[in-house]
Each structure stands twice: as structure tokens, then as C-alpha cells.
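*Asks:* kindly return the folded structure for what I paste below:
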Amino acid sequence: MQDEIITYEQPLNEHIRVCLRLEHLFEQIVNNLENPTDWGSRTAILALLETVNVIDRPDLKTKLTKALTQHAATLTQLEVLPQVDGSKLRTVLSELDRLIDQLYATQGKIGHNLRGNEFLNTIRQHLYNPGGAVNFSNPGFQLWLQQPSVTRINDLKIWVKEFDQLRDVVNILLRLTRQSSLPIEKYADNGFYQQALDPNATCEMVRVMLPVTSNLYPEISVGRHRLSVRFLEPNCHELGRSKQCDYNLKFKLTCCAI
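*Replies:* Take a look at the predicted model:
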């Protein structure tokens, strides 16, 4: 029986960082969308509003469009290679072209309809207050949470639909980035690993894979010329910082580059 593997990811540019945040929030929404309890609806709507905050930036469409275009240009160069599955490649390129066209056609900021929703904005204003959107500060939200579950779920589905296009963009960018390189087995001496980087390569994400049973987590540092990883033993209950392990170990490393 193989050990369960945990993958740690370190984004190296802003659009990948944003995509990982959005992926995390979309998973929260999906996992709670049809939860009939009021706490399920609360979790879903707060994740939805966190998503609105993450994408509340004027350059997001431009950055995502540029990233999609770069992937399309890179993949187009593979069409001449005989070992490439032409049918699958054309499917991916077609999807990239569709999403690029949709982003160009989008008027205003992504999710602008949600920003204009007074009910959601009232909740959003209290999102970062101590304790969050508590009942006494937002009785309208309290009332909504007491509506029948079918009403709450239907409302959530209407609001989440605003993110359908964005979710497709995030999914394909992260999928192509993660699949751009294969993991390579590496060795860390006394819990430390270091390697030189090609300054001309466009590395977008570093992924470190470890067995869960190792009970270690990586501290990843990436500069223009060097990548280093320290493997730390978690310190959850005692005072002081986590310590670097003092033994050699194997792990898998992926430098994802387009």
C-alpha cells in the first residue's frame, strides 16, 4: 500500500497566486453550496464574498488574458511534434481561444453584478470585523439564513453562476501549469535542499511532494537564480518555532514552467 502524498505549492507570480486563492474559495463554495444547514449557507456566502474581494482589481482581466495567450502560444509550437496527440492539443487550444474571447467581451470588472447587490454588500462590509458578520450587525443576513434551505441554495446558485467563466479560466490555467513539468525525485541533506535556476526560464510554480507520514512540511524560497527548500517538523503545541529536521530524506520536486 502506497503512502498518501501531500503536495505543497508555491506560486511564483501574481496571476498564479490569485488563481490558487480562487481555487481554494471555489472549493469552499462547492462543498457548502447544497448544504441545507444555515451554517453551510453561511460558509458558502462568505467564501463567495471573499472571492469578490480577491477579484476586486482593475488589472485582473488583463493578467488572466495574458496568461491564457502565453499558454496558447506555447502549445501552438507543439503542433509540429509527431509525439503530440493532435486531437487533444486542438481541444485545449480551442478552449483557450474561447476563454480569451470571453474575457475580451466581458464588460467592466469580473463579477460586477455581485458588487452591485446591496444585500451582499451589506454582508461584505462586516466581513473583516471581529467575529465577522454577526447577527446584531446584520439582521437582514440573519433573516436570510432562516429562510427554507431550497430558497438559500437557489440564491447561492444564482450568485455563484457569475463566476462560471472565471472558474473555467482558473481551472485551465492551473491544470496546464501543474502539467507543464514532471516531478523529479530529489534528496535533502539534513532537511535542506538547494538548486540553481535558469534565469531565462519562466517558472510559475514550485511543487513539493511528500508522504503524509513523513510529518514534515517544506519552507520554499525562490529567487531569480536559486531555489531552496527547508523541511520542518511541525510544532503545534509547544513554544518556539518549528525546527528543521536533521536527517536526509527523499521528496519529489516540480518546477512548473510554460
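*Asks:* make it CA atoms for all contacts and neighbour counts henceforth
*Replies:* Will do.
*Asks:* quick one: the strands in the stretch 1-150 of the chain, in order.
*Replies:* 5-11 (DSSP state E, counting those that start in this stretch).
*Asks:* which parts of it are helices?
*Replies:* Ranges of helices within the stretch 1-150 of the chain are 14-32, 38-54, 60-76, 86-105, 112-115, 118-125, 139-145, 149-160, based on DSSP state H, counting those that start in this stretch.
*Asks:* of those helices, flag the one that's most buried.
*Replies:* helix 38-54 (a mean of 19; mean count of other Cα atoms under 10 Å).
*Asks:* following up with a second sequence; could you model it the same way so I can compare the two?
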Amino acid sequence: MSEFTDAIVFEQPLSERVRTFLRLEFLFQQRRHHTLDSSPWSLRASLQALLDIIALTARSDLKSEVIKEIQEQQIALSRLPGVLVGLDMASAQQQLHDALRGVQRLSTHFAGSVLRSHEFLDAVAKRSAIPGGAAPFDLPAVHRWLAEPPLRVRDDLGRWFAHFAPYETAIEVCLKVLRHSGRDQTLTAHGGVHLHMPQSAHQLLRVSVVADGALYPEISAGRHRYSLRFMQQRDVDSRAQQVNRDVPFRLQCCSLLIA
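*Replies:* As a prediction, this is how the structure comes out:
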């Protein structure tokens, strides 16, 4: 439908694994955005994104969770030919294979060791836990570092982020494959509410809503029912309210789970 050409997509993870992947994707996207700007504020934002990535990847189970997701997707694609929508199956398999090799080469606790081996990063991480704790008077070393030529500062950031490139690649591939596993359904939320009874378990919900309606869905997902309640907020100073009219939307229920 043409009305969804400029739609906004809202995603709801249905597992802790996918929730972590989406958070890491968000942080890696922030980093890529700020590499386009060499201002001290963007460099600070890149540094904070790095520290957040280190905090998430320091989980002892993350490596095994990423490997497990890749392997499960590989099995699903081999057993369910044609499951992907708009994505070449052979290319997806090759990307998963390459991502798996990259993650397998990482040591399980490498994220923590990156922080411990860089006194500079460790000091910033400790102060950043305090609101405003990264101010120049708290971290003069950072203030001095940001006064270096931007190219040098960006090189330092690039060197630190390079440690996490295998995770960035793997998560990007896994989420891309997962998002192409769900077929669009055009539905209507009557009176602003829609209840969906899934026929099987899913990993991710994607809801597309027209961009010009000031609408967003509040999504509640249980094992046997997904509830979507469409809210409208004309401006951030007013309270959002549930709409009481019919709302057309698109729904993708994405999953590569093998029973």
C-alpha cells in the first residue's frame, strides 16, 4: 500500500537475546553517525557509545549467545528454503558463515580486558557512571585528548572500536536475516487496539505506521497473545492518548526458530 511508503517502523524484541542485539545495534549505529563529525561533542558521544558497548559485551554469555543465534539461523535457512523475504539465501548463508568465524576468534572475556588494559578508558568509564562525571574538571586527561587534532582522536577511537568489529558484523547480519524472515501483514487496529494470536513463537515484532499521524504503538507481547494499543501524541508537552479510531498498520512477526 502506498500509504506505508514513508512509514515508521517500531520493533519489539520477544527474547532477551534479541533485546541485547537491538541495544548493541543502536550503539554501533550511534558510533557510525558520530564518525561523520569531528567536533569534541561528537567525539565524546563516540567515546560514551564505546563504553556502553564494552559494558554490554562484557557479559560472559554474550559470545555463546551470538554463536548460538548464528548457528540456529544457519540451520533454519538450510531446513526452510525460501523463508527469507527479499534477501538472497546463498548470500545470507555466506555472511552468517563469515560472521561466525569472526566471533569464534574472540576470547570470551575480551571486552573486560580491553577496559583493564586501557587506563584511560577505565578512568572514563568509572567517572561516566556519575551524572556529569565526565566534565572537563573531572577528567582533565579527556579534555586534553579532545584538544588533539581530530584525526588523531578519531584514529584512537577507531582502534578501540576495531576490537568489537566481529560483534558489530555478527549482530548486523543476524538482525538483517531475522528481519527478512517475517512477511508483512496489512491489518487494522479497530478503535486503536489490535489483539494478535500467534500460531507459533516469534523472536521479533515489527509494526509499521504511517509517519504523518503522530501515532505510535504500545506493544505488549506474551506467549499466546500480542496486544497493540495505538497512542497519539501531537507534541511532547501534551499527554499521549489512545486513539479511538481505526488505524491501518503493517505487522511482521519475525522468527527463525526450529521446533
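*Asks:* just to revisit the earlier point, and of the helices of the stretch 1-150 of the first structure, who's closest to residue 256 of the first structure?
*Replies:* Closest to residue 256 of the first structure of those, according to Cα to Cα: helix 14-32, at 11.1 Å.
*Asks:* the closest one - contacts with which helices or strands?
*Replies:* Judged by 3 or more Cα pairs under 8 Å, 6 or more residues apart in numbering; DSSP states H and E, the packing partners of helix 14-32 of the first structure are helix 38-54, helix 60-76, helix 164-178.
*Asks:* turn those helices into TSV, including distance to residue 189 of the first structure.
*Replies:* Below are those laid out as TSV (distance: least, Cα to Cα, whole Å):
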stretch	distance to residue 189 of the first structure
helix 38-54	38
helix 60-76	36
helix 164-178	26
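*Asks:* quick one: closest of the helices of the stretch 1-150 of the first structure to residue 196 of the first structure.
*Replies:* helix 14-32 (22.0 Å).
*Asks:* so where is that closest one in the second structure?
*Replies:* Helix 14-32 of the first structure lines up with residues 16-34 of the second structure when matched by TM-score structural alignment.
*Asks:* out of the helices of the stretch 1-150 of the first structure, which gets nearest to residue 219 of the first structure?
*Replies:* Among the helices of the stretch 1-150 of the first structure, helix 14-32 comes nearest to residue 219 of the first structure, with 16.5 Å by Cα to Cα.
*Asks:* and the angle from the closest one to strand 5-11?
*Replies:* 140 degrees (axes from the mean of the first three to the mean of the last three Cα atoms, to 10 degrees).
*Asks:* what's the average distance of helix 14-32 of the first structure to the second structure?
*Replies:* Its aligned residues in the second structure lie a mean 1.0 Å from helix 14-32 of the first structure after superposition (mean Cα distance after the TM-score superposition for the first structure).
*Asks:* got a list of contacts for that helix?
*Replies:* Outside helix 14-32 of the first structure, the residues that touch it by Cα atoms under 8 Å, 6 or more residues apart in numbering are 11, 40-41, 43-45, 47-48, 50-51, 54, 63-64, 67, 167, 170-171, 173-174, 204-205.
*Asks:* got it, and stretch 244-255 of the second structure?
*Replies:* The contact list for stretch 244-255 of the second structure, computed with Cα under 8 Å, 6+ apart, reads 178-192, 201-210, 230.
*Asks:* equivalent analysis for stretch 177-193 of the second structure, please.
*Replies:* 83-87, 92, 194, 204, 227-231, 242-256.
*Asks:* for ChimeraX, what selects the buried ones among these?
*Replies:* Buried residues within these, by 16 or more other Cα atoms under 10 Å, are selected in ChimeraX with:
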select :83,84,92,194,204,227,228,229,230,231,242,243,247,248,249,250,251,252,253,254,255,256
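*Asks:* of the contacts of stretch 177-193 of the second structure, which belong to strands?
*Replies:* 194, 204, 227-231, 242, 247-254 (DSSP state E).
*Asks:* closest to residue 144 of the second structure among those residues?
*Replies:* Distances from residue 144 of the second structure to these, taken by Cα to Cα, are shortest for residue 204, at 43.7 Å.
*Asks:* which ones are touching that closest one?
*Replies:* 11, 12, 13, 14, 15, 18, 178, 179, 253, 254, 255.
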